[in-house]
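Visitor: okay, predicted coordinates and the sequence, questions at the end:
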Amino acid sequence: MDQLGEFGLGVGLYYHMIAVVGLMLAAAGAINAHTIAYFKSGEYSDQQPGIEGSMQGSAICTERTGLLDYFTIMMLFGALSLLGLHQEAEAERMDVSEQTAQDYSIIVQDPDKDATDPAEWREFFSKFGHVSYVTVALNNGDFIQTLANRRSIVNSLMLETGGEGPLFERAMNVDKPMTRKEPLPCWKALLQKVGMASDVVFWHEKLREITLQVRAMGITKYEASKVYVIYEQEEGQRKCLAALTTGLIPALLESSTKISTSRKFRSTNVLKVEEPSEPGEINWVNQHYTLLYRAIEQSSALLFTAVLVGISALIIWATSLVDPVFSAAFISISNTVLPTIIKMITAKEHHLTDSAQQSSLLMKIIMVQWMNTAFIIYIIRPRPDLLTEEYVAQISKDAFTQPILLLLDLPGKLSHYVLAPMAKSQLKMNSYFLGSGWFLAERYSNMLKTVFVALYFSAIFPAGYFIAALAMFINYWVNKYCLLRIWRTPPPMSDFITKASWPHNGLQLGTGSVTSVTPDVASLGISAGSPLYTDFYVMESHHDPWKVRTGWWMTDDQKILVTLYSITAIVMTVIIAAAYFGKEAAFSIYHLFHGAYKPVGDTQGISYSDVAQIQAYVPQVSIPTIPHPLLATDLSKLNRDHISWSGDFDHYNLCSSSDLPDIKREDRVKLFSPCVHFVSDDHRCSIFAEAPEDPLTKAKSTNFKKEVAVSTNFKKEVAVSGTTTPINTP
């Protein structure tokens, strides 16, 4: 389990959480074992033996069972609280055990727009320690995305033509249009408008269009939007954050009393300095989008999601009036289609990091799944039919559907066994074996949905704890197999999305405690089709949700328990709201004016350059059809060992003559965010060798003194022999 953290802190914590939650649910099921046995026995109902499988052991909350359910909720409340603290400690342990670029770095959120020179930023931040890297993110996101789209079109042409030959050369000539020998059939023209049935001529026209866009955008002068600084020592980062951290409002108004004039950039700018996300999480295309723009965009997307959920609820309600079978069928379809639509909506949002985008996706998918799986069904279902055998089966079967679909990997099988053999070239066939895409947010949402359903119906279906626990362990191994065998390797993620899931954990526990005490649930029985205890179904209705609701038919012990349960549910809801929502709101307001910086763990005393395989903040953009990210910076001023992947970097670099053939190199590099490596004296060595003879004059060269920066995290054997000095270093 610890090794799974090497895929990123967020991925490691996901597997840790799913295993621990599975154990908690199994413990909750064990506590309710007596309740399940009682519901199965003839003492409760002689109709229970006629029901098969997991549907046995579900019924009303009576005086024999209510106390156990109450104890279970309290146990889960305490266990989830401890799990939250344990996860924080686990995240800190994982973070300290592996040195990453984040441990040495800071980000400037509001740089001067004309401050695009890395040397100027290095000089400013060097007062806190040696600066090893400076990356100035320009507001060139649209330009980079357009270049990446152009490269994707070129890649599609390579797949269609094999990447060589006169046809490929002809297709790459954008100054001369290509024509078809025969007119395109209507059906094929229609398919091409939706991105299907593409051919060489289709991609050639796309290449002509986007090349014109690139030429128009290549004359723009771009400005600084963010600055990433990496210190050689962790102490440098911590000193910087302790000295310069301030609130958002003082940074906007340039009026912080904490920051002296000497610590203002250019003596005027109160910088908004924070600890950044990991390099692999940065979305370099979206760095120039403002906080206000992103807030409006994400609020609109959330509102649109709520409208979709409302429409889905109306359809479920309408179909339930006609036939419950239609309603169940639509719920299954909705749970499959709506998350896909939501992923498309979230993909259009402009988040600064992948973790932020995953958290946005998590919130929307949870909204859909909780509503479809529990709330809507509970609201529209006639109370006497709430615990029919068909309904209980519907509650439990959903937990095992997703693991089966993940293992089947139907899109992957289609690519491997149908599309790949039909490929026209080796390159195109290889493109079908890149691995299936996946979202960590979707994995979290499915886990939370299973837990939510188990808690929501725990009072009437205690066996759901065991079903949910089994689902957790099955999902753990299925997800682990998919991570190592089926899915595309994800970029490393921080624990941001794990922290974002905790409010949902608290919310589902609070909701479960409230639903456990509702009198409608407390008065229902189970049978093959008719309810038990129908004499108790008629009870006084209260419209005040905070009033303790008891039935006239309850015994004194039951009324005491329901009253205790109601008070506990209210107190628990208040505690959860204060802990998960009030705390965040209070800190958000505090950070607006003061900011906050709290170091995690102790420094390790390891230099940035001494950490093996450590990354730098190298601007890049990912395209699904291309196996490696496309680099978007001048590679001559950085150490290529600090790029997050290995391969032909020059081939995957957008700052090249092949992508921008009409622009000179000195003008081309100004269009891209500069990333500069400043090597410290401790990691620099001077190599002197005998100057080689000039093959024309046979004279010794007088300008052969080379000072070569050698990173100590990559051992190099430098051979100095005679007149040659082979050195493989940037």
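Guide: It's in. Residues are numbered from 1 along each chain as shown.

Visitor: contacts and neighbour counts: CA atoms only from here.
Guide: Noted.

Visitor: quick one: contacts for the residue nearest the centre of the chain?
Guide: Nearest to the mean C-alpha position of the chain, by CA atoms, centre = their mean, lies residue 358 at 3.0 Å. Neighbouring residues of residue 358 by CA atoms under 8 Å, 6 or more residues apart in numbering: 439-441, 497.

Visitor: and if you look at residue 331?
Guide: Residue 331 sits in contact with 316, 372-373, where contact means CA under 8 Å, 6+ apart.

Visitor: which of those tops the neighbour count?
Guide: Highest neighbour count within the contacts of residue 331: residue 316, with 23 neighbours (other CA atoms under 10 Å).

Visitor: all strands of this structure, in order?
Guide: Using DSSP state E, the strands of the chain run over 105-108, 131-138, 224-231, 273-274, 620-621, 630-631, 675-677, 684-687, 706-709.

Visitor: quick one, the third one and strand 131-138 angle?
Guide: In this structure, strand 224-231 runs at an angle of 170 degrees to strand 131-138, with axes from the mean of the first three to the mean of the last three CA atoms, to 10 degrees as the basis.

Visitor: now do the buried residues in stretch 244-253.
Guide: 244-251 (16 or more other CA atoms under 10 Å).

Visitor: what about residue 465, how many neighbours?
Guide: Quick note: residue 465 (other CA under 10 Å) scores 28 neighbours.

Visitor: looks like it contacts residue 456 (just checking).
Guide: No: contact criterion CA atoms under 8 Å: residue 465 and residue 456 do not qualify, at 10.7 Å.

Visitor: thinking again about what came up before, let's have the buried residues of stretch 244-253 in TSV, adding distance to residue 607.
Guide: What follows is those, written out as TSV (distance: CA to CA, whole Å):
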residue	distance to residue 607
244	22
245	23
246	27
247	30
248	31
249	34
250	33
251	31
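
Visitor: out of those residues, which is nearest to residue 193?
Guide: residue 248 (45.7 Å; CA to CA).

Visitor: how near is the closest residue in space to the closest one that isn't next to it in sequence to residue 158?
Guide: Excluding the flanking residues, the one nearest residue 248 by CA to CA, 6 or more residues apart in numbering is residue 592, at 4.8 Å. Using CA to CA, to the nearest Å, residue 592 is found at 51 Å from residue 158.

Visitor: another one to put next to it:
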Amino acid sequence: MWQRFSQNRKSEVDVEVDENGIIIDEADDDDEEDLSEMLSNYEFEASTEHQPTRFEDLIFEDDDHEITYGRRIARYLTEHGYTWYNPRAANDPDHCGNEHQEETKNGEEGNIDNTLTQSERNLLVEKRGPSLDSAWAYFEHIALPRKLCGNAQYGENVNSYKADPGETMLATELYSYWTTPEDQLGDFGIGIGIYFLSMRIFSCICFIAGLLYIPLIHYYRSDDYSKGPHPNRDSWVLRGSAICTHTMWVPCPTCVEDKDKFDQNRLAIGILETDGDDDGNEVYFALRNLCGGNNWEQGLNHLGVTLFMCVSIFVLSWLLHKGELKFDEDNLTASDFSIRVTDPPEDATDPDEWEQYFSEHFGARVVYCTIAMNNEKLIDALAKRRTIAQAIIHILPADLKGEKNAILDDDEELETVAASLVAESPPTPFWKKCLQPLGLFQDAVMLKDKFEEINGEIEELLKVKYKATNVFVTFEYENEQRTVLSSLSVGKLWSFFNVAGKCDFPFRGVHVLHAEEAAEPEAVRWIHGLDSTLVRRVSQFLVTIIPLVGLLFFCGYIVAKVREQSVFWSGMMISIFNSIIPIAVRAINGLEIHDNEGYAQASLYFKITIFRWANTALLTTFLAEFTDTVSDEALINSLLAVFIAEIFTSPLIQLLDPVNHLKRHLKAPRAMNQIAMNNCFTGTFYNIAERYTNMTKIIFLCSWYGVIFPAGYFFGALSLVVQYYADKFCLLKTWHVQPRIGDEISVLGRLYFFPVVLVVMSVVGSYYWAGFPFDNLCSDNMESTIAVGTYMLQFKNETSSTFNWTSLDEGNEAIYDYKYCNQYFLGEFPAIGTEYERASADNGWMSDDQYTMSKYYGWGSIAVLVLVLLHYLQFIVKLGRSLFYGSWTDSGEKDSGERYSDQGSISCFVPQKKHRSFEYPLIACDIDLIEKKHISWSDPVKPYSTYSLVRDAKHVQKLAKEQGREVDESNIVFAPIKHWPPSNKKKKKKSKSKKKLKAVVE
């Protein structure tokens, strides 16, 4: 890759590299340090003569063995001139042979000659048209994650294999699906690493639980439980479930009083058929389940699995906590060296003042200081100005489109072009003007007016006195960060009310600071997030719960209607809602304000988890009639449909990714320009919170229905394994690179949601155990006196059938009359007490073994619930204590002893705004005095200054001054950021060897 880049770009250093892109030239200490500094600070803005104008001019010549299979297919079809695939295949700029050589001046084949002027180069690029291979290169080098090749960071410590998006200074390659170990997935963030670790452990837990349930599965499969043959009972999948097909109609004379409490298919009026007499005796018959009751052996089996799950989740939580520390120790990031001050004085906008405070009071060496401001309206207005400028460029006439990059970079030229467009544009038809408020048919006049209006708005916003809202400070060593956090840890009440006497190191002698460990720089939400209050965030969270409840009721209504037609397809409908409703939940969650991506994902995780748990388990249970719990073609069949969707349907759709494949192979080749083509290659955007909820949903489902469908644990283990490998493939090959997030979701899961799984398994299991045989019938302890004969059964739904009543059961014993009795305890807690006493009486439905085990289960569920409540109580106590005492504690992570300045792939806190109209973030601060290697992304073609909003603001101020208006250039409107490099990293006097260094860096 370095050699390919050398055709287009040269730096001021000359080094020797091997075939893998590793620098191998020997140098003395001074030269090595200067070389390392030049490499780290390198930015693509040397001169127009050597400036690449297109992304493909840098890296489109990736070897076939280095690229994705999709790009290989696209190359093959384009090179062979298949215009049905790529309409430009006949004259594709990257695969058209020598057709374009005549258009260059003394240039090499397939490349743009560096002797051309910028205007000539732009015109030539425009004439050649967009490059499909360039768009694929954008996909592989910007959208997809890449890792460094070997020790690619010369003279620096490699602590993470993951490369920054757009990295061209160092040799990189795509992650391998087959050889990337799980430990390396932590490079994507602690949250990603813990997610895959959790799935692997949970799949093992579910598989072992399934093995432990084999005695109960064998019992359900045997004739001791159900003798009734049925096609579904013969299925190997359902034979291990509690489906009961061994039933019998029994007389229930008193059921006429409780007929509304029975399902329409389980209660009927029986009319005795007699010869010559249509008016036979009428009596109510109810359908009784004859499946064997659960004995103490099966009870102990379930109790043993419950204990195993309790121990396993406890061990899992411990392992995940250790995993969090391991992933954090293996990957040094800015968060390990940085703190965030959430309540600085509003006028504390001088980074030097903060550096002096930390060095004098704590002896800490500050490397970076970034002060966030409440300038969201200004940043939004500057971003809007950029979008308007882009819209003006899109309507340029053909003869000027080759100059669009130069026009965008020159604000004065942009205004001149806009004015000329207005003068030359024809009148806009009335019908188009009517649609312009909707953003359609925007002409030059409208865009020029918008541009002038936004300039005026920005001019006014530049006069506002902005306040400091947060301060991010990065130290040279990890132990300095921990010392500061420990020393500034005070009660939240004292920092809120600024009680200086409670703090040993007040800022300016009077301000009590609240400091915490900073999130990762790329995870910080700089715009509309950092200045929000706790009350505002909590109120927004509660408000967004309301539409979530509405969505749940809507889904319940639709599933209920589908269930009336097919139980199986109602299960499929549940899975469909589990896939599409999170899209709406993400939109709802977007209404909340969070200061970093980790907390936003945690909030999303909470909402989607609640929805999927309710939609998958609660909805399935409450929509089904209690007496259908073990009926064929009822509850368990819908569970099977959910598991099938989780194992096959959802992962298959995820892997096929039809929408994005159509965009890359159908829409992209027909795009009108390179930007539109690149937008088809942004990759699939995903939420790690949604992936977490898939995992917890499966665990919750297995635990909820473990008693009646123990084989579900095998299905759960299989679905987790499939999800593990499907998500790993998508993470490395199709998903767009996301900000690195911390352990917020993992902590929320292991501390709050996993204990709920234990409660569900113990409490719901006790209810199911007490509810056998799920027919709401109890013996009246009186032999039936109903006349023997053939009865016509008439059901509530006006259907009818006949059966022969013999008054004797299969053992030739007299059949008793039955009566209605409530076996459904799910609405009561605990499932012990008076109902159990009635159930165990002579006329009850429970055997002695079932009664004894149910009683143990009832008290056991109470014990588990109490333990979990105590677990939650300790967090409430901890929260209360934090109001008066410092709450910071050392996580136990080992101190690496490494210096921040020695880390090559580590970021600093650079305020920026992400906008869907731009491929890269817009920088909202002055970065002239910081090391560019500490910015978490890079554009291989354009310099960082292209994305700086500071430049836009300066132009607006310049225009105001030219028009005679006052401008306060001393007003601090952007986030101040300053870098203090270590003394031994400062630039030294150039040596002779450095003066003659002239090499290719790629």
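Guide: That came through, no problem. The shown structure was predicted, so the numbers you read here are calculated from the model rather than taken from an experiment.

Visitor: out of the contacts of residue 358 of the first structure, which are buried?
Guide: Counted by 16+ other CA under 10 Å, the contacts of residue 358 of the first structure give 440-441, 497 as buried.

Visitor: quick one, what contacts the residue in the second structure that residue 106 of the first structure lines up against?
Guide: Using TM-score structural alignment, the partner of residue 106 of the first structure in the second structure is residue 339. Contact partners of residue 339 of the second structure, counting by CA under 8 Å, 6+ apart, are 472-474, 481, 485, 515-518.

Visitor: okay, these in CSV with neighbour count and distance to residue 774 of the second structure next?
Guide: Formatted as CSV, the contacts of residue 339 of the second structure follow (neighbours: other CA atoms under 10 Å; distance: CA to CA, whole Å):
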residue, neighbour count, distance to residue 774 of the second structure
472, 26, 61
473, 28, 63
474, 29, 63
481, 24, 61
485, 23, 58
515, 24, 57
516, 21, 54
517, 18, 54
518, 23, 54
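
Visitor: can you redo the residues you listed as CSV with distance to residue 409 of the second structure?
Guide: Shown next, in CSV, are these (distance: CA to CA, whole Å):
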residue, distance to residue 409 of the second structure
472, 31
473, 33
474, 33
481, 41
485, 44
515, 40
516, 40
517, 38
518, 35
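
Visitor: so, if you compare these, which one comes nearest to residue 984 of the second structure?
Guide: Nearest to residue 984 of the second structure among the contacts of residue 339 of the second structure: residue 474, at 18.0 Å, using CA to CA.

Visitor: residues contacting the closest residue to that closest one other than its chain neighbours?
Guide: Spatial nearest neighbour of residue 474 of the second structure, chain neighbours left out: residue 338 (4.1 Å); criterion: CA to CA, 6+ apart. When contacts are counted by CA under 8 Å, 6+ apart, residue 338 of the second structure touches 472-475, 481, 517-518.

Visitor: how about 10 Å then?
Guide: By CA atoms under 10 Å, 6 or more residues apart in numbering, the contact set of residue 338 of the second structure is 366-369, 472-478, 480-482, 484-485, 516-521, 900, 908-909.

Visitor: show me the contact partners of stretch 639-648 of the first structure.
Guide: 101, 133, 279-280, 491-492, 609, 612-620, 628-629, 631, 649, 675-679, 709-711, 713-714, 729-730.

Visitor: just curious, which of the contacts of residue 339 of the second structure is nearest to residue 4 of the second structure?
Guide: residue 474 (36.4 Å).

Visitor: return the residue of the first structure aligned against the closest one.
Guide: Using TM-score structural alignment, residue 474 of the second structure pairs with residue 230 in the first structure.

Visitor: follow-up on the earlier one: please pull up the equivalent of the residue nearest to residue 248 of the first structure in the second structure.
Guide: Counting by TM-score structural alignment, residue 592 of the first structure lines up with residue 883 in the second structure.

Visitor: ok, residue 617 of the second structure touching residue 697?
Guide: Yes: taking CA atoms under 10 Å as the definition, residue 617 of the second structure is a contact partner of residue 697 at 8.7 Å.

Visitor: more neighbours, those two?
Guide: More crowded of residue 617 of the second structure and residue 697, by other CA under 10 Å: residue 697, with 24 against 20.

Visitor: so what's the counterpart of that one in the first structure up against?
Guide: Residue pairing (TM-score structural alignment): residue 697 of the second structure is matched to residue 449 of the first structure. With contact set as CA under 10 Å, 6+ apart, residue 449 of the first structure has these partners: 365-371, 373-374, 398-399, 443, 455, 468, 504-505, 508.

Visitor: and stretch 191-209 of the second structure, how far from the first structure on average?
Guide: With mean CA distance after the TM-score superposition for the first structure, stretch 191-209 of the second structure departs from the first structure by a mean of 0.5 Å once superposed.

Visitor: show me the contacts for residue 14 of the first structure.
Guide: Residue 14 of the first structure sits in contact with 4-5, 87, 440-441, 443-444, 447, 476, 495, 497-498, where contact means CA under 10 Å, 6+ apart.

Visitor: what about the closest residue to residue 361 of the second structure other than its chain neighbours, how many residues nearby?
Guide: Leaving out its chain neighbours, the residue that sits closest to residue 361 of the second structure by CA to CA, 6+ apart is residue 505, at 7.0 Å. Residue 505 of the second structure has 20 neighbouring residues, counting by other CA under 10 Å.

Visitor: no further queries at this time; thank you.
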